[in-house]
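In: Predicted model and sequence below, questions to follow.
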Amino acid sequence: MRHLNLIALSVLLTAVSADAQQPSTTETNELNNVTIEREPVQVIPSDDLQIPLVLEPHRQVELVAHADGVVAVMNAKVGEKLAKQAEAARLDDREYQLELKQARAELKLAEIQEEGAIAGTKRQMSALVEAREAAVSLAELRRSRAIVRAPFAGTALRVHVREGEWVRAGQPLVTLGDVTKLSVELPVIRKSAGDDEQENTIEVGKSYTLQINGESVTGTIESLPPLAEDFGPLRNFIDNLGSAVVTIDNSKSTFLVGQAVHIPLIPRQPVASVPNASLQALPENSGWKVQVVRDDTVRDITVSILARINEERTYTSGLFQAKDELIVKTSQPLTDGTKLRSANTPPPESKKPAPKVYDDF
C-alpha cells in the first residue's frame, strides 16, 4: 500500500558546494511554504541480485580420451590454435598396432585358404575371409581412437593432463573453443501478450547492447531459450523475464573468454520502486533522476530504469539509502542540497555566548 505524507516545508539554506551561491532574499521568500508529497523508499539490496555474466566461446567442446591408456604425445598448448582435424593428443597405441598386425596376418591366411579351397568348402572360406576383413577394420578403428583430433578449428583453452599420465576412457584431455565469436546468456524482458505499448526488440536476429570493460558493445540475439535457473532472483520484481543468448564478433581478439558482461537489468546499486511521476529526465536525454529527502536535505539520485511495474510505477536502481523519503511531487522545483524544515517547527533560537566569569584572587 502506498503511504504518502503531505507536509509544508520551509527552506533554510541552499546546498553547500564549491560553486554554490547564496540565494537572494526574493528567491528565499519564493521557496517558503513549499508543499512536498513524499513516500518512504522501500530499498531492495542489490547483493542478492548479483548474477555474474561472462563471455564464453560460441562453440566449446571437451576433447576426451576414447580408451584407457597412457598419454604419449600432447600437441595442444594453452592459448595456441588447432586446425580442424589436427592431432591434439595421442595415447600409447603399441597394443593397437600389434592387434592390427595380427588381424591383417589372419586375413592374409584366410585369403590363401580360400584360394585353395575345394568346391565343398568354398563358401566357408569366403565367409572366413569376410570375418577377417571385419577384424582388420575393427583393429584399425581401435588404433585410430588413440588419436584425439580437433573437430573444428579453435584455441586450446585448457589442457587437463600431461604426457606420460594414465587416463581413463571419457576423461577430459583438452578444452577446445572457437573464440572468433563469443556469446553470453543473459536475462531479458519479453513482451507480454496484448501489450501494445511495450516495443518488443527481444527477437532472434535483433541487436543488443552490452557493457564490457566499461564500453558499449553491440551483439546479436542468436536464440531465446527458457529462463535460466541462475536468473531466478530477478523474477521477484520483474515480470515476463526470459533468457537470450547474445553473440559478439571477436575475430580481432578484442575480448577474452571469461570477461565480465554488465547489463542494466542486473543492478549494481540498490533497487527501489518509484512512481513514474517522480522520474525526471536528465539534460540531453542522458538518463533519469529522482529526488529524495535525506536528513532534511533534498538529494538528487541518478537512477537506471530496470523494469516497468505498471502504468504508475517503475523499478529503478540507484544510490538509495534505507531512511530516504522519495519526493513524488512539489509545489515548487527544489535543487540538490536544499535544506528543509517543517513550517510548523519554529526556527532554532540563536544562543548568546554566556558571559565570562572571573574569580578574584
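Out: Yep, that arrived.
In: Please make it C-alpha for all contacts and neighbour counts, starting now.
Out: Fine.
In: report the longest strand in the chain, please.
Out: Longest among the strand segments of the chain by residue count, using DSSP state E, is strand 172-189.
In: And the next helix or strand past it?
Out: strand 207-212 (DSSP states H and E).
In: List the buried residues for that following strand?
Out: Buried residues in strand 207-212, counted by 16 or more other Cα atoms under 10 Å: 207-208, 210, 212.
In: For I51, see how far away G242 is.
Out: Using Cα to Cα, to the nearest Å, one gets 14 Å for the distance from G242 to I51.
In: ugh, typo on my part, it should be A8
Out: As defined by Cα to Cα, A8 lies at a distance of 43 Å from I51.
In: Equivalent analysis for R162, please.
Out: 35 Å.
In: higher neighbour count, the two?
Out: The neighbour comparison of R162 against I51 (other Cα atoms under 10 Å) goes to I51, with 18 against 15.
In: quick one: contacts for the more buried one?
Out: 230-231, 266 (Cα atoms under 8 Å, 6 or more residues apart in numbering).
In: Count the neighbours of the nearest residue to D300 once chain neighbours are set aside for me.
Out: Once flanking residues are discounted, D300 sits nearest to Q291: 4.6 Å by Cα to Cα, 6 or more residues apart in numbering. By the measure other Cα under 10 Å, the count of residues near Q291 is 23.
In: Pretty sure Q291 sits in a strand.
Out: Yes: counting by DSSP: H, G, I helix; E, B strand; the rest coil, Q291 is found in a strand.
In: can I assume it is in contact with D324?
Out: No: if you go by Cα atoms under 8 Å, Q291 and D324 don't touch, sitting 9.5 Å apart.
In: Isn't G69 up against W166?
Out: Yes: assessed by Cα under 8 Å, G69 is found in contact with W166 at 5.6 Å.
In: Just want to know which of these two has more residues nearby.
Out: Applying other Cα under 10 Å to G69 and W166 shows that G69 carries more neighbours, namely 19 against 14.
In: And stretch 103-116, what's buried?
Out: 103-104, 106-107, 110-111, 113-114.
In: Equivalent analysis for stretch 313-331, please.
Out: So for stretch 313-331, counting by 16+ other Cα under 10 Å, buried means 313-318, 320-321, 324-328.
In: tell me the two of those residues that are most distant?
Out: In these, two members sit farther apart than any others by Cα to Cα. They are R313 and Q321, at 19.0 Å.
In: who touches V271 in this structure?
Out: For V271, the contact set (Cα under 8 Å, 6+ apart) comprises 43-46, 315-318, 320.
In: Try it again at 10 Å.
Out: 41-46, 49, 237, 303-306, 315-320 (Cα atoms under 10 Å, 6 or more residues apart in numbering).
In: Can I take it that R299 is in a strand?
Out: Yes: judged by three-state DSSP, R299 forms part of a strand.
In: Okay, it and D324: tell me how far apart.
Out: 9 Å.
In: still on that earlier bit, would you mind listing the residues touching both of Q291 and D324?
Out: Joint contacts of Q291 and D324 (Cα under 10 Å, 6+ apart) are 38, 298-299.
In: Included below, for side-by-side comparison, is a second structure:
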Amino acid sequence: MIKFSAPQPIFHCAILSLLFLGMFGSFPQEAFCQNTDDAPQGVSIERAALTLIAPDRFRVPLEVSPLRTLSIVTPMDGVVRDVFVKVGDSIQEQMEVIRLDSQVFAMELKRAQAVHEVAKIALAQATEPKAKQLLEAKLNVAKIELELAAFRSEQTILRTNLTGTVTELSVAPGQFVRAGDLLARVVDPTQLYVQIPAERGNIEVGKTVPLTIEDQTAEATVEAILPPLPEFNPLRELFISVATARLVIDSKDGRFTPGQAVVSNMVPKFPVAEIQILALKTDTETPDSERMVQVIRDGFVRTIPVQVLGQVGQTHIFVSGRFSPNDELIVSSSQTLEDGSWVRPMHLETEAPKTPSRTPSPAPAPRTGF
C-alpha cells in the first residue's frame, strides 16, 4: 500500500501521478491521506486510466431550414423585361415578381382575338344549315386558339404562390433565359424544421420537445421519426439505437430564421471517454442536477462537468467533457476530495531519500620501476 500526503492542511491526498502509472502499470486500490491537524489520515481511492476519443468524428452541422420553399422558374425561352423584387424583400402570395418580354405573345393574342371575331361574324351571316355547322366548328377552333394565346401571354408574368421572403435572385433585366431556368427563390420563414439525431426509444411523434437554437430555447413538435441520416452513423458507437427526428418549429414571431445552428445533446462537443457509472456524480445544488466526474491532473484533483451519452452495459457509460490526455479518473474514494486539492505520494513525507552508498576504491598497487 502506497501512502500519500498533502504539504498543507487544506489539501487532500489522492492517487499516484502518471509517474507511478508508468512504474506499476496498473491501478490498484491504494491508500492516500488527508492532512488534518497536521496528522495524515488514510484515504482509500480507486482510479482508472481514461482513453479519449476526439469529438470531431461525431460532429454534424445542424441548422433550421424553411418548411416551405418556392422556386420560381421560367416556363419558356425569353428575355427578362422587369424584376420587381430584390433579395430580402417580403412578398405576398400572387405578387408579380418577374416579367418577360411579351411583345410577340401580345401580337399573337391580338391575332387570335381577330380570328375569333371573324369567325363570329361569319357564323352570324350564314343562312344554310350546312354552312352554319361548318362555321360553328371554325368558331370553336378560333376560341381555343384565343384561350391558348391568352395563356401564353399570361406566362410571361411570373408570380409567387407563397407569402414569404426572397432569398435568391439570379436574373436581371435584359437577360435571356431558357425554359426551366431558376430565376428566384422564396421561403416561408414562419415555419421551420430541422432533422437531428435521436434515441429511438426516447422520442414520440406528435410530442413537443425543447430544442436549443444557438443561444435560445424553442418548443419543437416531432413530425416524424426516420432512419438515421448517413452523417449520423458515427453516433452508433455511442448509442444503442440512433434515429432521425424531424422537428417543426413555429416562428411566426420571427424569433428564429433559416440557417441558425441547432445544438443536439447527442453530438458531443468535447472529448469522449468510457467510464464506470460509479464515477459519475450529481451536483444537487444546480437546477438541472449537473453531472460531473473527478480526475487527477498534474497532481491536482479536478472536478469536470460532463455530458452524459449512451450507456454501455450495466457498469459503463460514455461521457463528454473537458478532459486532458494525461487525466486519471477517480472512480471512488473513501472521503470527499475537494476540487483543486494538491496530492503527492505519502512516502515522500515519511521516508528520507536514500543516498546510494559508496564503496571505497582499493588502493592502487605499487608500480615497479625499471
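Out: Alright, I've got the coordinates. Note that this is a predicted model, so its numbers are computed, not measured.
In: so of the buried residues of stretch 103-116 of structure 1, which ones are in helices?
Out: With DSSP state H as the criterion, helices contain 103-104, 106-107, 110-111, 113-114 from among the buried residues of stretch 103-116 of structure 1.
In: and of these, the nearest to Q332 of structure 1?
Out: Using Cα to Cα, these come closest to Q332 of structure 1 at A103, 96.3 Å.
In: neighbours around H66 of structure 1, how many?
Out: Counted with other Cα under 10 Å, H66 of structure 1 comes out at 19.
In: oh sorry, the question was meant for I203 of structure 2
Out: Neighbour count for I203 of structure 2, taken as other Cα under 10 Å: 16.
In: Now for it: which residues touch it?
Out: Residues near I203 of structure 2 by Cα under 10 Å, 6+ apart: 209, 222, 224-225, 243, 245.
In: go with 8 Å
Out: I203 of structure 2 neighbours (Cα under 8 Å, 6+ apart): 222, 245.
In: what's the answer for K269 of structure 2, then?
Out: 55, 59, 320-321.
In: was I right about A49 of structure 2 contacting S324?
Out: No: with contacts counted by Cα under 8 Å, A49 of structure 2 stays clear of S324, the gap being 11.5 Å.
In: Now do the residue mapped onto Q92 of structure 2 from structure 1 against G177 of structure 1, distance only.
Out: Mapped onto structure 1 by TM-score structural alignment, Q92 of structure 2 lines up with A83. Distance, A83 of structure 1 to G177 of structure 1, by Cα to Cα: 12 Å.
In: hey, what's in contact with both of those two?
Out: G154.
In: Between the two, which is the more surrounded one?
Out: More crowded of A83 of structure 1 and G177, by other Cα under 10 Å: G177, with 26 against 14.
In: Tell me the residue in structure 2 aligned with that one.
Out: Checking TM-score structural alignment: G177 of structure 1 goes with V187.
In: Show me which of the buried residues of strand 207-212 of structure 1 is closest to P333 of structure 1.
Out: Nearest member of those to P333 of structure 1, counting by Cα to Cα, is L210, at 35.3 Å.
In: Quick check: that closest one touching H262?
Out: Yes: at 6.4 Å, L210 of structure 1 counts as touching H262 under the criterion of Cα under 8 Å.
In: ok, back up a step: so the match of G177 of structure 1 sits against N161, correct?
Out: No: using Cα under 8 Å, V187 of structure 2 is not in contact with N161; the gap is 10.7 Å.
In: Can you check which residues contact both of those two?
Out: Listed as contacting both V187 of structure 2 and N161 by Cα under 8 Å, 6+ apart are L70.
In: where exactly do the helices run in structure 1?
Out: Under DSSP H, structure 1 gives helices at 25-30, 94-115, 122-144.
In: now those helices as JSON lines including distance to P283 of structure 1?
Out: Below are these laid out as JSON lines (distance: least, Cα to Cα, whole Å):
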{"stretch": "helix 25-30", "distance to P283 of structure 1": "23"}
{"stretch": "helix 94-115", "distance to P283 of structure 1": "74"}
{"stretch": "helix 122-144", "distance to P283 of structure 1": "67"}
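In: who touches the aligned partner of K120 of structure 2 in structure 1 in this structure?
Out: Alignment note (TM-score structural alignment): K120 of structure 2 maps to E111 of structure 1. For E111 of structure 1, the contacting residues are 125, 129, by Cα under 8 Å, 6+ apart.
In: Could you check how far E111 of structure 1 is from V71 of structure 1?
Out: The separation that E111 of structure 1 has from V71 of structure 1, given Cα to Cα, amounts to 37 Å.
In: Next: V246 of structure 1.
Out: For V246 of structure 1, the distance to V71 of structure 1 (Cα to Cα) stands at 38 Å.
In: And the two? Which one has more around it.
Out: For V246 of structure 1 versus V71, neighbours defined as other Cα under 10 Å are more numerous around V246 (26 against 22).
In: how close does the closest residue in space to the more buried one that isn't next to it in sequence sit to E165 of structure 1?
Out: The shortest distance from V246 of structure 1 to any non-neighbouring residue, by Cα to Cα, 6+ apart, is to I221 (4.4 Å). Separation of I221 of structure 1 from E165 of structure 1 (Cα to Cα): 42 Å.
In: and these two? which has more neighbours close in?
Out: Applying other Cα under 10 Å to I221 of structure 1 and E165 shows that I221 carries more neighbours, namely 23 against 11.
In: contacting residues for the more buried one?
Out: Listed by Cα under 8 Å, 6+ apart, the contact set of I221 of structure 1 reads 202-208, 244-247.
In: cool, and K143 of structure 2?
Out: K143 of structure 2 neighbours (Cα under 8 Å, 6+ apart): H116.
In: how about it, what's its partner in structure 1?
Out: Aligned by TM-score structural alignment, K143 of structure 2 pairs with E133 of structure 1.
In: Could you measure from its match over to D48 of structure 1?
Out: According to Cα to Cα, E133 of structure 1 and D48 of structure 1 sit 64 Å apart.
In: For S216 of structure 1, what is the corresponding residue in structure 2?
Out: Using TM-score structural alignment, S216 of structure 1 pairs with T217 in structure 2.
In: number of nearby residues for its match?
Out: 12.
In: which one is it nearest to, not counting chain neighbours?
Out: Using Cα to Cα, 6+ apart, the nearest residue to T217 of structure 2 is L211, at 5.6 Å.
In: can I assume P264 of structure 1 is in contact with A307?
Out: No: applying Cα under 8 Å, one finds P264 of structure 1 not in contact with A307, separated by 9.7 Å.
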